[in-house]
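Chemist: need coordinates for the below:
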Amino acid sequence: MTTQSAGAADPPVIELRNVSKTFGEVRSLTGVNFAVNHGEIVGLLGDNGAGKSTLVKIVMGFYRPDSGGEIYFQGRRIDDWSVARARSLGIETVYQERALSEKQPIWRNMFMGREPRTRFGLLDVKRMRSESARLMSEHMGFTSAAVHPDNVVTTMSGGEKQGVAITRALYFDAELVILDEPTMGLSLSETKKTLDFVSGIKKAGKSAIFIDHNIFHVYPIVDRLYVLDRGKVAGVYAKSEITMDELIDRLYRVARSGSMDGP
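Modeler: I've put the predicted structure just below:
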């Protein structure tokens, strides 16, 4: 399997080679090869128990692979992999719960845990408000005067909340944004808005992993797709090489036989 897309001059942003993960007697992943290239959105599909969560938690640094597995970031092997190491390299996660403080204004959420300070050591509230206003206009598409940085997050729609979380990740120079089922529980209009925000990640020249059960949400937005089944990679496809109907058919094959090429 080739982890580098055709014509890609640079090494992948993140690459996992021969990664396995065992918990006691349970093998969650077996010999997984996985990569995300620069400016690429990669979809990760699979049923419950396929190994998606374990794979993503390895990318995030929560788990380290078993002996023999290797992790590379922008072509350099990283041995001291951890949450802190992953985050320092620019890996950010947007959870389905959105991890926002609902009762706080947008500007507080945008800078939560990374608040800029004045030369006197005080919170630079003026800067946070002005930067939030700029981000809301330039990256989130809010142009109405009724929507401003002092709006409390709880008043926003689900799609708008996802936009805050994604914009926050990009503002802090994320190289790779992990999207954990970002459309779960959203209405059709909110889902469309969230997918527009996901497209903005690529426009910003960054990369993303899009994890979801809903192929109809994943397929239109990604460049490549990985399908996991029982801890193994059952298939890797460039979207340009497979139609939605063909992919659905092959997913049925995985469900029946555990192989994309099954009978």
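
Chemist: contacts and neighbour counts: CA atoms only from here.
Modeler: Will do.

Chemist: how far is stretch 100-108 from where the chain is centred?
Modeler: Centre-to-centre, stretch 100-108 and its host chain are 21 Å apart (Cα atoms, centre = their mean, to the nearest Å).

Chemist: quick one: contacts of that stretch?
Modeler: 109, 128-129, 132, 149-154, 161, 164-165 (Cα atoms under 8 Å, 6 or more residues apart in numbering).

Chemist: count of residues packed around residue 198?
Modeler: Residues lying near residue 198 (other Cα atoms under 10 Å) number 25.

Chemist: and this one, so I can compare the two:
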Amino acid sequence: MMEQEIKPLAADAPNVLEVSHISKSFGAVTALVDVSLKVKRGEVLALVGDNGAGKSTLIKILSGFHQPDTGKILSNGEETRFASPRDARARGIETVYQDLALIGDLSIYHNMFLGREQRKRFLGLNLLDNKKMRTLSRTYLDTLGIHIPDVNNTVDLLSGGQRQCVAVARSIYSSPSILILDEPLAALGVRESAHVLGLIQNLRRQREVSVIMIVHNYNQIFEVCDRINFLHAGEIVLDASTSETTEEELIRVVKSGLGKNAISAAASAAEGRATLPHH
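Modeler: Model (predicted):
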């Protein structure tokens, strides 16, 4: 069966999240400088940058763990403030961190419903409804295109890629509007990465959940992402569509070590050279 073609993001797709002029410092250390970011409904946005660039701080602000010093956040056009992770989740933002928060010796279906277990009454007792959780887990994993033969197996029997997919599926089950993935491909092999990339591609194909993913492999960015934001020294120095740039151009910007103003100046100079008459 041929995979359904991935349609371009609609030009009039609304912004589900906007970050405007966010800054954040920890004592004498400035983590973010005047960061503005937007995510459209159904868009997959890559967040890239070196260690210490501010990526983790930014996603922790979006997840409600940190509050910005300046700037504002708009959720579906409405200004909001995430005072806690619970606030962010109430606004439809789910985050999957690198540790995944899965319990290895529990079954896959128990992990899928961790913290929101399905229950039933039997002879006056409040019991786990294991049958319902198994059925729902199977249905949901199949719907997302996650191929795991037996949801009764414990998580510690899964590959790294399968575990990542289960963690993502658990977050999507709560029907978020935005899914943040903190380096979902870190420490995964080629085959395991393919599991996760396939899941992200499925989400992109459906265009219902927006995804922000921190990623280091630039080739993978151009495989599954619609747009790139490159963070350098706490500021976004590049905001580009993957359809209008190349991996080589991204690598050139990353290696330049330049800030926003320097990159703009370099681009203007290059444009000026291109328009000079040839003799």
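
Chemist: returning to that earlier point: which member of the contacts of stretch 100-108 of the first structure is positioned nearest residue 70 of the first structure?
Modeler: Distances from residue 70 of the first structure to the contacts of stretch 100-108 of the first structure, taken as Cα to Cα, are shortest for residue 165 (29.6 Å).

Chemist: my read: the closest one touches residue 92, true?
Modeler: No: contact criterion Cα atoms under 8 Å: residue 165 of the first structure and residue 92 do not qualify, at 9.9 Å.

Chemist: can you pick out the residue with more neighbours from the two?
Modeler: residue 92 (25 against 20).

Chemist: please verify my assumption that the more buried one contacts residue 174.
Modeler: Yes: counting by Cα under 8 Å, residue 174 is a contact partner of residue 92 of the first structure at 6.0 Å.

Chemist: now do the same for residue 34 of the first structure: its match in the second structure.
Modeler: Alignment note: residue 34 of the first structure maps to residue 37 in the second structure; criterion TM-score structural alignment.

Chemist: mind checking the SS state of that match?
Modeler: strand (DSSP: H, G, I helix; E, B strand; the rest coil).

Chemist: please enumerate the helices of the stretch 1-150 of the first structure.
Modeler: Using DSSP state H, counting those that start in this stretch, the helices of the stretch 1-150 of the first structure run over 52-60, 83-88, 106-110, 125-138.

Chemist: check the stretch 151-279 of the second structure too.
Modeler: 160-173, 190-206, 218-224, 247-256, 260-275.

Chemist: that older thread, which non-adjacent residue is nearest the match of residue 34 of the first structure?
Modeler: With Cα to Cα, 6 or more residues apart in numbering as the criterion, residue 37 of the second structure has its nearest non-adjacent residue at 4.9 Å, and that residue is residue 19.

Chemist: what about the one you found, neighbour count?
Modeler: 19.

Chemist: quick check: residue 227 of the first structure touching residue 45?
Modeler: Yes: contact status for residue 227 of the first structure versus residue 45: in contact at 4.8 Å, counting by Cα under 8 Å.

Chemist: distance of residue 10 of the first structure from residue 73 of the first structure?
Modeler: Note on residue 10 of the first structure: its distance to residue 73 of the first structure, by Cα to Cα, to the nearest Å, is 11 Å.

Chemist: show the contacting residues for residue 254 of the first structure.
Modeler: So, once contact is read as Cα under 8 Å, 6+ apart, residue 254 of the first structure ends up touching 229, 234, 260, 262.

Chemist: before we move on, what SS does it have?
Modeler: Quick answer, by three-state DSSP: residue 254 of the first structure is helix.

Chemist: distance of it relative to residue 174 of the first structure?
Modeler: For residue 254 of the first structure, the distance to residue 174 of the first structure - Cα to Cα - is 33 Å.

Chemist: again with residue 248 of the first structure
Modeler: 32 Å.

Chemist: which of those two has more neighbours?
Modeler: When residue 248 of the first structure and residue 174 are compared for neighbours, residue 174 comes out ahead with 23 against 14, by other Cα under 10 Å.

Chemist: so what does that one match up with in the second structure?
Modeler: So residue 174 of the first structure corresponds to residue 176, using TM-score structural alignment.

Chemist: which residues does the closest residue to its match other than its chain neighbours contact?
Modeler: Spatial nearest neighbour of residue 176 of the second structure, excluding adjacent residues (Cα to Cα, 6+ apart): residue 92 at 4.4 Å. By Cα under 8 Å, 6+ apart, residue 92 of the second structure lies in contact with 175-178.

Chemist: translate residue 92 of the second structure into the numbering of the first structure.
Modeler: Checking TM-score structural alignment: residue 92 of the second structure goes with residue 90.

Chemist: any idea what residue 23 of the first structure aligns with in the second structure?
Modeler: By TM-score structural alignment, residue 23 of the first structure lines up with residue 26.

Chemist: please report how far that match lies from residue 49 of the second structure.
Modeler: 19 Å.

Chemist: the closest residue to residue 161 of the second structure other than its chain neighbours: neighbour count?
Modeler: Sequence neighbours aside, residue 192 is the residue nearest to residue 161 of the second structure in space, at 4.1 Å (criterion: Cα to Cα, 6+ apart). A count of nearby residues for residue 192 of the second structure, using other Cα under 10 Å, gives 18.

Chemist: surely residue 192 of the second structure touches residue 158?
Modeler: No: the criterion here is Cα under 8 Å, and residue 192 of the second structure misses it with residue 158 at 10.4 Å.

Chemist: not counting sequence-adjacent ones, nearest residue to the aligned partner of residue 153 of the first structure in the second structure?
Modeler: Under the alignment by TM-score structural alignment, residue 153 of the first structure pairs with residue 155 in the second structure. Distances taken as Cα to Cα, 6+ apart put residue 104 closest to residue 155 of the second structure, at 4.7 Å, once the chain neighbours are dropped.

Chemist: how many neighbouring residues does that neighbour have?
Modeler: 14.

Chemist: now check the first structure for the residue matching it.
Modeler: In the first structure, residue 104 of the second structure lands on residue 102 (TM-score structural alignment).

Chemist: quick one on the thing from earlier: OK, contacts around the match of residue 34 of the first structure?
Modeler: Here residue 37 of the second structure is in contact with 18-20 (Cα under 8 Å, 6+ apart).

Chemist: mind listing the strands for the stretch 1-150 of the second structure?
Modeler: 15-26, 29-40, 44-48, 70-75, 78-80, 93-96, 119-122, 125-128 (DSSP state E, counting those that start in this stretch).
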